[in-house]
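K.L.:
I would like to see how this sequence folds:
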Amino acid sequence: MNQIDNLSINAIRILSADAIQKANSGHPGLPLGCASVAYELWARHMNHNPAAPDWLNRDRFVLSGGHGSMLLYSLLYLYGYGDLTLEDLKEFRQLNSKTPGHPEYGHTVGVEATTGPLGAGMGMAVGMAIAERHLSAVFNKESYPVIDHYTFALGGDGCMMEGISSEAFSLAGTLGLSKLIILYDSNNISIEGSTKLAFTEDVEMRMKAFGFQTLAVEDGNDIEAIGNAIERAKADKEHPSFIKIHTEIGYGCPNKQGKASAHGEPLGEDNVRALRENLQWPSQEPFYIPDEVYENYRALRESLIQRAGKWEEMFEEYCRKYPEMKELIDVYFNDDSIKLLENNIEFWKRGKKPEATRNISGQLLNMMKEIIPNLIGGSAD
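P.N.:
Below is the predicted model of the structure:
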């Protein structure tokens, strides 16, 4: 790892620790442990456009472990997403701030999913991957892969314990959602202590049974190994991928690293100071980020914007060649879907014949799809 990568990774750790300490509330363990994973993903493997957060073909990133929200806020700030500022990071977990304790979709620029209840983000990520599969089938034409993006989801042991994850993963494997990549923050620590207290299963074997390609990275700070695993995941065109990454909760803080106490409470002023010293951070000033780090993130940002620009050129040509598809895209990505339903009063009228609610649900879905063609639904069996 070169010096600028190391500084840029540690900037995520420092901003996260400082914001949580200032708020006197939060979860530093995940941001400290997963900073290298997130940096490598966002810098070298994830297509996103900080200048246009709603870019149609962006890769989606879901922080299923939503308690580690400062990891995400730090990334969004450093990449220059929207109007998110350093002052917003300083207002972490404060009433009406742009940086609430858990990520909220539609509230903070760049947040793709509202997460907090563990495992729920995994279900949403599977849904996003299903949407990508559907959209690509509808809109892509030869030489015009206008819909071609990945969904990445990051979660830890808690997400793997939840039943909702298994249900969603089972469907993902069955459907062969190869554009879905799960990053497993495996640190063997839960809020109570060691995962041996309640969670000893072989998670990789379970994911293989679901139909996932499984990969492992032994060192969560080895960005080369992390990058190689992500590229191997992308290379598999038949299966979703699951990357188990051995991390250390609270990495960099000598008195907290690898301990349950790093999970859900501020490090404490002395420990934040020790974190800076251990990481050889150039200043003890809170929220201080060296100029060369900002310059590195600006360069990464510009590269991402240029990459997205090439897609925009292709998309403009696609729209000229297939104007009917452009019209359909406008329908699919209409923000007024609810109004469309409200304007169809006849739609809600029901007959007098008693019917099972499951049958009524099916009828409603089939009626709604005529108004909202991008609606995808299902039932338990």
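
K.L.:
C-alpha only now, for contacts and for neighbours.
P.N.:
OK.

K.L.:
in whichever helix or strand residue 365 is part of, what counts as buried?
P.N.:
According to DSSP states H and E, residue 365 maps onto helix 357-371. Going by neighbour count (16 or more other Cα atoms under 10 Å), the buried part of helix 357-371 is 365, 368.

K.L.:
other SSEs contacting that helix?
P.N.:
Using 3 or more Cα pairs under 8 Å, 6 or more residues apart in numbering; DSSP states H and E as the contact criterion, the secondary-structure elements in contact with helix 357-371 are helix 337-342.

K.L.:
which residues touch the helix it packs on?
P.N.:
347, 368, 371, 372 (Cα atoms under 8 Å, 6 or more residues apart in numbering).

K.L.:
contact partners of the strand or helix carrying residue 32?
P.N.:
Element membership for residue 32 (DSSP H and E) is helix 29-44. Defining contact as Cα under 8 Å, 6+ apart, one finds that helix 29-44 is touched by 8-10, 12-13, 16-17, 68-71, 75, 185, 220-223, 226-227, 230, 247-252, 262-264, 300.

K.L.:
and that helix, how far out from the chain middle?
P.N.:
Taking Cα atoms, centre = their mean, to the nearest Å, the mean C-alpha location of helix 29-44 is offset from the chain mean by 11 Å.

K.L.:
give the next helix or strand downstream of it.
P.N.:
In the C-terminal direction, the helix or strand that comes right after helix 29-44 (DSSP H and E) is strand 60-63.

K.L.:
buried stuff in the helix or strand that comes right after that next one?
P.N.:
With elements assigned by DSSP H and E, the helix or strand that comes after strand 60-63 is helix 69-78. Residues 69, 70, 71, 72, 73, 74, 75, 76, 77, 78 are the ones in helix 69-78 that count as buried (16+ other Cα under 10 Å).

K.L.:
list the buried residues of the helix holding residue 32.
P.N.:
In terms of neighbour count (16+ other Cα under 10 Å), helix 29-44 has its buried residues at 29-43.

K.L.:
equivalent analysis for stretch 248-261, please.
P.N.:
For stretch 248-261, by 16+ other Cα under 10 Å, it's 248-253, 255-261.

K.L.:
for comparison, sequence B:
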Amino acid sequence: MNINQKAVNALRILSADQIQKANSGHPGLPLGAAPAAYELWANHMNHNPKNPNWSNRDRFILSAGHGSALLYSLLHMFGYEGMTIDELKNFRQFGHLTPGHPEYGHTIGVESTTGPLGAGVSTAVGMAMAESHLASVFNRDGYPVVDHYTFAMTGDGCLMEGVAYEALSLAGTLKLDKLIVMYDSNDITIEGDTSTAFKEDVAARFKAFGFQVQIVEDGNDIESIGKAIENAKADKERPSLIICRTQIGYGCPAKVGKASAHGEPLGEENVKELRKFLGWENENEFEVSSDIYSHYKKIADINADKEARWTEMFERYCNEFPELKEKWNLFHGELDTNKLEDEAFWSYETKAMATRATSGDIINKLKDMYQNLIGGSADLAPSNKTEMKGEGFFSPENRSGRNIHFGVREMAMTAITNGLYLHGGLKPFCATFFVFSDFMKPMIRLAALMGLPVAYVLTHDSIGVGEDGPTHEPVEQLAMLRTIPNLNVFRPADYTETAVAWASAIKSKSTPTALVLTRQNLPQLEGSSREAEKGAYVLSEASNKENIDLIIMASGSEVELAINAKVELEKEGYSVRVVSVPCMDLFEIQSCEYKEFVLPSYVKSRLAVEAGSTMPWFKYVGLEGDVIGMTSFGASAPAGVLFKHFGFTTENVVEKAKNILKK
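P.N.:
From the prediction side, this is the model:
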């Protein structure tokens, strides 16, 4: 048995041992896909275990994240920091670096959190876009300082998910030639043979996308796999798909080709049979011969030399192009948030504006302040007001464009945006109508889980959408987004609060931000201030702030309504405080003293007003308060008619307030 075969089998055995010891996991993919993974990592992928964050490394995403044991085996064998044999022995155990599915930021060498099928390969599209864009910004003749590939390993499940269709269609349209997808095609899912639900010609589909497609009939033939990877790299016009025909559970006589190999430990006796079939000499679990470790170390040393040569080139580049060195540092360092203190950022015309228009104005300030701001919309830029003027659109002909045509692909757009950030060097955002955040939610959740400070511009935020009707009028979406941990959801009331929301998004280091914005014009409010950065603040104080009768809370377009109601109530002698609550998430992390100041506990009479689900507000209004919100879907009619029909009028707010005060 030659050293390459031994190296492949080491990945198989270590993966099987991890899963067996944990009595939990997915051995099928690691056993079948180990040859393709080994050939890629050993002979075609530039990565340096001694510096996992080398900026010009090739990116690898295990989109089929259930096969995580294979990735951890690779990281261990190549000597990535922290991935010791003890970590493999503690696969899927609390507090260790080997969780059930790979987690970005938790395990060195993991480029993206994967697990939800299709998410990983869609994120990879964003990484490939980032590489292409940054290459156009920084590369000069003789200095390819940004020159690397993005590899994604997928399975049948990934390619059934709609998000993968969306993202890979865009990848073909954009001719992302440095994206290479490796498809572990074993024709098995949890329920059995894929033919029960998946009979399409995948090769033909990818050719229709605009991909180069190759088929390796024997997934154990590492020489053929290597040739396919080199052919993919040689194609400078198209992304590539390499279909590797494999057997799930390869090497385990009792499990090979069976659905039970997918997500069940092999069993102790079957692991012994696996060792025998593979000719594995070590009987003890987690034991790998020194010659195999030495082989992996030699490969790792070669990759370290590759980075050293790149570093030498980069130093010459910086000496020859000092202005680009400075720009590189700006792109790859922390954003200079002091720029947000510039008075011009906060200045605005006093005319009424929809907060979507306000956001558009702010985006066009930010694009001059931060040259690595990049983003776009799901075919809605004119409505979302997200186009950065004069910056062009990213395309095969214009890789330097900072605007992105995502097409009508909300879920893929969000995954791609995650990939743009994960690559490094860019500050991305994406946009659509707020009601379509339903399509985005799984990828927003992953961004929050990974701690990616990306921004989502979500316009047409309520029944104010009007004539488009209930299909386009978001009702429950605010409540939905507010339930996601580590996501700041802003619904600003005017220019100042929108600027605060964007400033918060720019300053954020580990939390994504959703900006929920109106279609209809809103006035610029007296009392609106940067106190909005605390999530909630006193926008209009009570006539007698030492003896407040009622607190009215609101967000977005309903803040104006709260102020109008306060005026009417104070005419009748009531002392009413109006609290603007643009971001519950930020208010929740304020000090107890501040929260008590804004919402003093002695004031039991409280009313919240928001044109969305009432659910999030009850923790603030208490048992004696009330909420004016949406408890049904909307309807098709002009916005003014709908607001009146559903009770969003000064008269109704006043009436509800009086009912509370009478209790």
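
K.L.:
any idea what the TM-score is?
P.N.:
Once superposed, chain against chain, the TM-score is 0.95 (TM-score structural alignment, normalised by the length of the first structure); 378 aligned residues with a Cα RMSD of 1.9 Å.

K.L.:
longest helix of the second structure?
P.N.:
Across the second structure, the longest stretch assigned as helix under DSSP state H is helix 290-320.

K.L.:
okay, the angle between it and helix 28-43?
P.N.:
Relative orientation of helix 290-320 of the second structure with respect to helix 28-43: 50 degrees, computed using axes from the mean of the first three to the mean of the last three Cα atoms, to 10 degrees.

K.L.:
once you drop chain neighbours, what's closest to residue 277 of the second structure?
P.N.:
Spatial nearest neighbour of residue 277 of the second structure, excluding adjacent residues (Cα to Cα, 6 or more residues apart in numbering): residue 251 at 5.9 Å.

K.L.:
from residue 201 of the second structure, how far off is the one you found?
P.N.:
The spacing between residue 251 of the second structure and residue 201 of the second structure, counted by Cα to Cα, to the nearest Å, is 28 Å.

K.L.:
likewise for residue 187 of the second structure?
P.N.:
Taking Cα to Cα, one finds residue 187 of the second structure at 12 Å from residue 201 of the second structure.

K.L.:
follow-up on the earlier one: now the helix holding residue 32 of the first structure on the second structure. Mean distance?
P.N.:
Using mean Cα distance after the TM-score superposition for the first structure, helix 29-44 of the first structure ends up 0.5 Å from its aligned counterpart in the second structure, as a mean over the superposed pairs.

K.L.:
which of the contacts of helix 29-44 of the first structure fall within strands?
P.N.:
Of the contacts of helix 29-44 of the first structure, the ones assigned to strands by DSSP state E are residue 185.

K.L.:
just checking, residue 19 of the first structure touches residue 87?
P.N.:
No: distance between residue 19 of the first structure and residue 87: 9.9 Å, which falls outside the contact criterion (Cα atoms under 8 Å).

K.L.:
between the two, who's got more neighbours?
P.N.:
Applying other Cα atoms under 10 Å to residue 19 of the first structure and residue 87 shows that residue 19 carries more neighbours, namely 27 against 12.

K.L.:
work out for me the element the more buried one sits within.
P.N.:
In this structure, residue 19 of the first structure sits in helix 3-23 according to DSSP H and E.

K.L.:
now do the buried residues in that helix.
P.N.:
Buried positions in helix 3-23 of the first structure, judged by neighbour count with 16+ other Cα under 10 Å: 5-23.

K.L.:
same question, stretch 184-195 of the second structure
P.N.:
In terms of neighbour count (16+ other Cα under 10 Å), stretch 184-195 of the second structure has its buried residues at 184, 185, 186, 187, 188, 189, 194.

K.L.:
what lines up with the last one in the first structure?
P.N.:
Read that as residue 194 of the second structure. The pairwise alignment with the first structure assigns residue 194 of the second structure to residue 195, based on TM-score structural alignment.

K.L.:
give me every residue that touches that match.
P.N.:
Each residue near residue 195 of the first structure by Cα under 8 Å, 6+ apart is listed here: 157, 188, 189.

K.L.:
again, only using 10 Å
P.N.:
Residues in contact with residue 195 of the first structure (Cα atoms under 10 Å, 6 or more residues apart in numbering) are 157, 158, 187, 188, 189, 201.

K.L.:
what's the distance between the fifth one and residue 249 of the first structure?
P.N.:
Taking Cα to Cα as the criterion, residue 189 of the first structure is separated from residue 249 of the first structure by 7 Å.

K.L.:
okay, and the common contacts of these two?
P.N.:
Between them, residue 189 of the first structure and residue 249 share these contacting residues under Cα under 10 Å, 6+ apart: 29, 258, 259, 260, 261, 262, 263.

K.L.:
who touches the second one in this structure?
P.N.:
In other words, residue 258 of the first structure. Under the criterion of Cα under 10 Å, 6+ apart, the contact partners of residue 258 of the first structure comprise 29, 33, 187-189, 193-194, 247-252.

K.L.:
about what we covered before: correct me, but the residue nearest to residue 277 of the second structure touches residue 273?
P.N.:
Yes: counting by Cα atoms under 10 Å, residue 251 of the second structure sits close enough to residue 273 to count as a contact (8.2 Å).

K.L.:
tell me which element residue 565 of the second structure is part of?
P.N.:
Using DSSP H and E, residue 565 of the second structure falls within helix 558-571.

K.L.:
go ahead and confirm residue 253 of the second structure touches residue 277.
P.N.:
Yes: the pair residue 253 of the second structure and residue 277 passes the contact test of Cα under 10 Å, sitting 7.9 Å apart.

K.L.:
okay, and the common contacts of the two?
P.N.:
Overlap of the contact sets of residue 253 of the second structure and residue 277 (by Cα under 10 Å, 6+ apart) consists of residue 271.

K.L.:
if we can go back for a sec, would you list the contacts of helix 337-342 of the first structure in a markdown table and tack on distance to residue 354 of the first structure?
P.N.:
Converted to a markdown table, the contacts of helix 337-342 of the first structure look like this (distance: Cα to Cα, whole Å):
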| residue | distance to residue 354 of the first structure |
| --- | --- |
| 347 | 18 |
| 368 | 21 |
| 371 | 25 |
| 372 | 27 |
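
K.L.:
can you name the next helix or strand after the helix or strand residue 644 of the second structure falls within?
P.N.:
Element membership of residue 644 of the second structure [criterion: DSSP H and E] is helix 639-645. Secondary structure here is assigned by DSSP H and E; on that basis, the next helix or strand after helix 639-645 of the second structure toward the C-terminus is helix 650-661.

K.L.:
got the buried residues for that next one?
P.N.:
Applying 16+ other Cα under 10 Å to helix 650-661 of the second structure flags 650, 653, 654, 656, 657, 660, 661 as buried.

K.L.:
how about the helices in the stretch 301-450 of the second structure?
P.N.:
Per DSSP state H, counting those that start in this stretch, the stretch 301-450 of the second structure carries helices over the ranges 322-332, 343-346, 355-369, 381-384, 410-423, 437-450.

K.L.:
that's all I had, so thanks and see you.
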